[in-house]
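S.K.: Output the structure for:
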Amino acid sequence: MRLFDLHCDTIEELKKRGEDYLNCTTQFSLRDREKFQKAVQVMAVFVPDDIRGQEAVQFVLDYHQYMDDQVRRTGGQAELVEKITDLDRILDEGKWAFIRSIESGAALNGDLDNINRFADLNFKMLGLVWNGANELGSGPNNDTGLTAFGKEAVKRMEQVGMIVDCSHLNDAGFEDLLNIAERPFVASHSNVRACCSHPRNLTDAQFKEIVRRGGLCGLNLFSRFIDDDDNGSKDYLLRHIYHMLELGGEDVIAWGGDMDGEITCDPDLNTPYGVGRFADYLVEHGIGEAAVQKIFFDNAYRFFKQQVK
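M.R.: The predicted structure follows:
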């Protein structure tokens, strides 16, 4: 089994609990690494909406150092991807490959030069917003689009090779993104609104735009985004996959589990190591083996190799 997961919040949970990747009570851990032939985890530094200004910049810098320290404590079981050309070597050595990302453009403090700064620190992806408003735009809590700074930030991110992540972005902001983005972008942890009406999910039109542009959409395991009854079972998640495939998404669907982001879902999916059982379940329910491999690894691997500097 191979896994490429586009989003988790584990690094901050480790710090809160005083744990490490090898000895932890978090959903994500390294305890069962041998279950994967190859494994990549995008590790997000989540900036809460109430942290702003220079404090938000420093928050990311502090977690950058903390992540480095935590990876060193794995005894070589994990390695951070500094350059995308390192990815294959790390995987061939049997390690978890960790890729840095930032969740919420509040981290930029309204300064485009911070995009270059974070890119130089090997953050490969940045989510424009979280639930509230920041200097770039807003999440689903209101209906304002991207700000002038947000539009310039997207352009700068594309220039430096940092992936634009539109998960959490509201509908008006998504429309603005379509008008300015020249490179493929991702929704790292988003489902589809046709199967669950939460505004965090993508409309069919939005998903089809991601397909048309060659982006990615990572399946989110938070039950509130899986079905309107907050059930979160794998049967409901399967509906999202069926629908995405009907919309032409075979080369776009990826995995964006959102581990340690307070997710509640099917018990089989409560850690990364349950995805093998879920992969078997997908095949049993008519999803082709090649498509399953694309969802769990191939699509995200191809995208990052092509799009990340």
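S.K.: okay, CA-based contacts and neighbour counts for the rest of this
M.R.: Will do.
S.K.: Show me where the stretch 51-200 of the chain has its helices.
M.R.: 54-72, 87-92, 113-120, 148-160, 171-180 (DSSP state H, counting those that start in this stretch).
S.K.: Touching the longest one from outside, list them.
M.R.: Residues outside helix 54-72 that contact it (CA atoms under 8 Å, 6 or more residues apart in numbering) are 11-12, 20-21, 45, 47, 78-80, 102, 106-109.
S.K.: Make JSON lines out of these and add distance to residue 68.
M.R.: Conversion of the contacts of helix 54-72 to JSON lines gives the following (distance: CA to CA, whole Å):
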{"residue": "11", "distance to residue 68": "10"}
{"residue": "12", "distance to residue 68": "13"}
{"residue": "20", "distance to residue 68": "12"}
{"residue": "21", "distance to residue 68": "12"}
{"residue": "45", "distance to residue 68": "12"}
{"residue": "47", "distance to residue 68": "18"}
{"residue": "78", "distance to residue 68": "11"}
{"residue": "79", "distance to residue 68": "9"}
{"residue": "80", "distance to residue 68": "8"}
{"residue": "102", "distance to residue 68": "15"}
{"residue": "106", "distance to residue 68": "22"}
{"residue": "107", "distance to residue 68": "19"}
{"residue": "108", "distance to residue 68": "21"}
{"residue": "109", "distance to residue 68": "23"}
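S.K.: okay, the helices of the stretch 51-200 of the chain in CSV with distance to residue 282 next?
M.R.: Shown next, in CSV, are these (distance: least, CA to CA, whole Å):
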stretch, distance to residue 282
helix 54-72, 33
helix 87-92, 25
helix 113-120, 37
helix 148-160, 35
helix 171-180, 30
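S.K.: before we go on, could you also do this sequence so I can check it against the first one:
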Amino acid sequence: MMRYLTFPASCCIALLWMSPVYGQDARRIHEQAIVVDSHNDVLYQSVMRGKDIGQRINSGHTDLPRIKAGGIDVQVFAVWCNEKYGKGTAFAHANKQIDGLMKVISRYPDDIMLATDAVSARQIAEQGKIAAIIGIEGGHMIEARIDYLDSLFKRGARYLTLTWNNSVEWATSATDETRKPNTLKHKGLTDFGRQVVRRMNELGMMIDLSHVGRQTFFDVMEITTKPVIVSHSNAYALMAHPRNLHDDQIKAVAKNGGVICLNFYSGFLDPMHYTKINRFYAKYVTANDSVKRSSDAKYDRLPAVAKEQLRPPLSLLLDHIDYMVKQAGIDHVGIGSDFDGINATPKGLDDCSDFPKITEGLLTRGYTEPQIRKILGENMLRVMAAQKN
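M.R.: I've put the predicted structure just below:
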């Protein structure tokens, strides 16, 4: 943050866990740093379901009080819909979610304001308010129309994730490139996809390469003139999931001047996550289920005690941060929680009020205060500012 925070007693719970050795320094660093979370799905999870996130709610990971308790200065609100929304529906749905965010901002002007660049984000944070940034998660929401891309940018969207898990007609996703390669008509960007990338560079809109396939990733790197972001992905070397980045991709982002923001999802952190789901499903539900269920469906059927046992230690997230720093350098790593878009998180990261735990974890691992500030937010804001150059 750009100021010292004064939390009400009810909001200080997230800070009480800190150890006597590092707690005081961690608290000071966290309060004085500007903290950016590059990806949160509360619009879909709560706002679109009629929940008032201006007040503390008893569900999900996010609301304005918990954002403030976690010391998050700049919150990217992801605009998301799945592949069931297509031409004629996806763009309209994106606008409905933006409308929902605007209503929150209108209702709570003392707590949150829309930011459209790095300068306004810092200025809003200095006022003690949450700087809200809009990110569009999924290229299908522009419905293969440049004018729709322009329209979303005018409404305040400052990044576009080129694909979600589903490919679009002009770019292929990591899921499809790795799991459904034989169904693809092409790999990577088409000519229209290159047009999208060039237009985003012209607009000053960040290109988000989370979710995209390797071919799409490197096609973008060949033509972009601006630093990219990877808003919520982790290291493939530590967890071999198609959504995570290989070493050559990590180094390519660093060479490009971009930033990779680490995701809190247990399934992207813990190499034993899916094995444990199957084990607990057999133990707590049934070993003789004849219905073929996805890992998420199995997870949803587990009792609370099993879900808690599934959670990996916070140290695994710190391991991924360490690995990214080693591969890319300290200037190219950030935080993208994916809160309210994930169903399993490391122990201790129950919701966005727990962000200070990351700061203490980094401090205990020997990161300096300037390095921690970069990871917490400065790197992300640098890339955002670079879009205007």
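S.K.: Just give the TM-score of the two.
M.R.: For this chain pair, the superposition-based TM-score is 0.94 by TM-score structural alignment, normalised by the length of structure 1; 309 aligned residues with a CA RMSD of 1.8 Å.
S.K.: which residues of structure 1 does stretch 154-165 of structure 2 align to?
M.R.: Mapped onto structure 1 using TM-score structural alignment, stretch 154-165 of structure 2 covers residues 120-131.
S.K.: residues of the matching stretch that come out buried?
M.R.: Across stretch 120-131 of structure 1, burial judged by 16 or more other CA atoms under 10 Å covers 122-131.
S.K.: Centre of the chain to it, how far?
M.R.: Its chain's average C-alpha position is 10 Å from that of stretch 120-131 of structure 1, according to CA atoms, centre = their mean, to the nearest Å.
S.K.: picking up where we left off before, do you know which of the helices of the stretch 51-200 of structure 1 lies nearest residue 261 of structure 1?
M.R.: Closest to residue 261 of structure 1 of those, according to CA to CA: helix 54-72, at 16.4 Å.
S.K.: what range in structure 2 does the closest one sit on?
M.R.: Aligning helix 54-72 of structure 1 against structure 2 (TM-score structural alignment) gives residues 88-106.
S.K.: on that earlier part again, what's the first-to-last distance across the match of stretch 154-165 of structure 2?
M.R.: Using CA to CA, to the nearest Å, the end-to-end distance of stretch 120-131 of structure 1 comes out at 27 Å.
S.K.: So what touches it?
M.R.: 48-49, 81-83, 99-106, 136-141, 150, 161-169, 308.
S.K.: on that earlier part again, by neighbour count, which of the contacts of helix 54-72 of structure 1 wins?
M.R.: Among the contacts of helix 54-72 of structure 1, the one with the most neighbours (other CA atoms under 10 Å) is residue 107, at 33 neighbours.
S.K.: Report how many residues lie close to residue 96 of structure 2.
M.R.: Using other CA under 10 Å, residue 96 of structure 2 is surrounded by 15 other residues.
S.K.: For it, give its distance to residue 347 of structure 2.
M.R.: As judged by CA to CA, residue 96 of structure 2 and residue 347 of structure 2 stand 34 Å apart.
S.K.: same deal with residue 357 of structure 2?
M.R.: Here residue 357 of structure 2 is placed at a distance of 11 Å from residue 347 of structure 2 (CA to CA).
S.K.: Between these two, which is the more surrounded one?
M.R.: For residue 357 of structure 2 versus residue 347, neighbours defined as other CA under 10 Å are more numerous around residue 357 (23 against 15).
S.K.: any idea what that one aligns with in structure 1?
M.R.: Superposed on structure 1 with TM-score structural alignment, residue 357 of structure 2 falls opposite residue 277.
S.K.: hey, where'd the strands end up in structure 2?
M.R.: Using DSSP state E, the strands found in structure 2 span residues 36-40, 74-80, 112-114, 130-137, 157-161, 206-208, 229-230, 259-262, 333-335.
S.K.: for these, which one sits closest to residue 124 of structure 2?
M.R.: Among those, strand 130-137 comes nearest to residue 124 of structure 2, with 5.6 Å by CA to CA.
S.K.: next one: the match of helix 54-72 of structure 1 to chain centre, how far?
M.R.: Chain-centre distance of stretch 88-106 of structure 2: 19 Å, with CA atoms, centre = their mean.
S.K.: Same question for that stretch: list its buried residues.
M.R.: 90-95, 97-98, 100-102, 104-105.
S.K.: likewise stretch 131-145 of structure 1?
M.R.: 131-140, 145.
S.K.: how about CSV for these, with distance to residue 219 of structure 1 added?
M.R.: Output for the buried residues of stretch 131-145 of structure 1, formatted as CSV (distance: CA to CA, whole Å):
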residue, distance to residue 219 of structure 1
131, 18
132, 22
133, 24
134, 25
135, 27
136, 24
137, 23
138, 21
139, 18
140, 18
145, 24
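S.K.: And these, which is closest to residue 89 of structure 1?
M.R.: Among the buried residues of stretch 131-145 of structure 1, and counting by CA to CA, the member closest to residue 89 of structure 1 is residue 136, at 35.8 Å.
S.K.: what separates that closest one from residue 111 of structure 1, distance-wise?
M.R.: 10 Å.
S.K.: ditto for residue 228 of structure 1
M.R.: 38 Å.
S.K.: Residue 243 of structure 2 -> structure 1?
M.R.: Counting by TM-score structural alignment, residue 243 of structure 2 corresponds to residue 200 in structure 1.
S.K.: same question, residue 345 of structure 2
M.R.: Under TM-score structural alignment, residue 345 of structure 2 pairs with residue 265 in structure 1.
S.K.: do residue 223 of structure 2 as well
M.R.: Counting by TM-score structural alignment, residue 223 of structure 2 lines up with residue 180 in structure 1.
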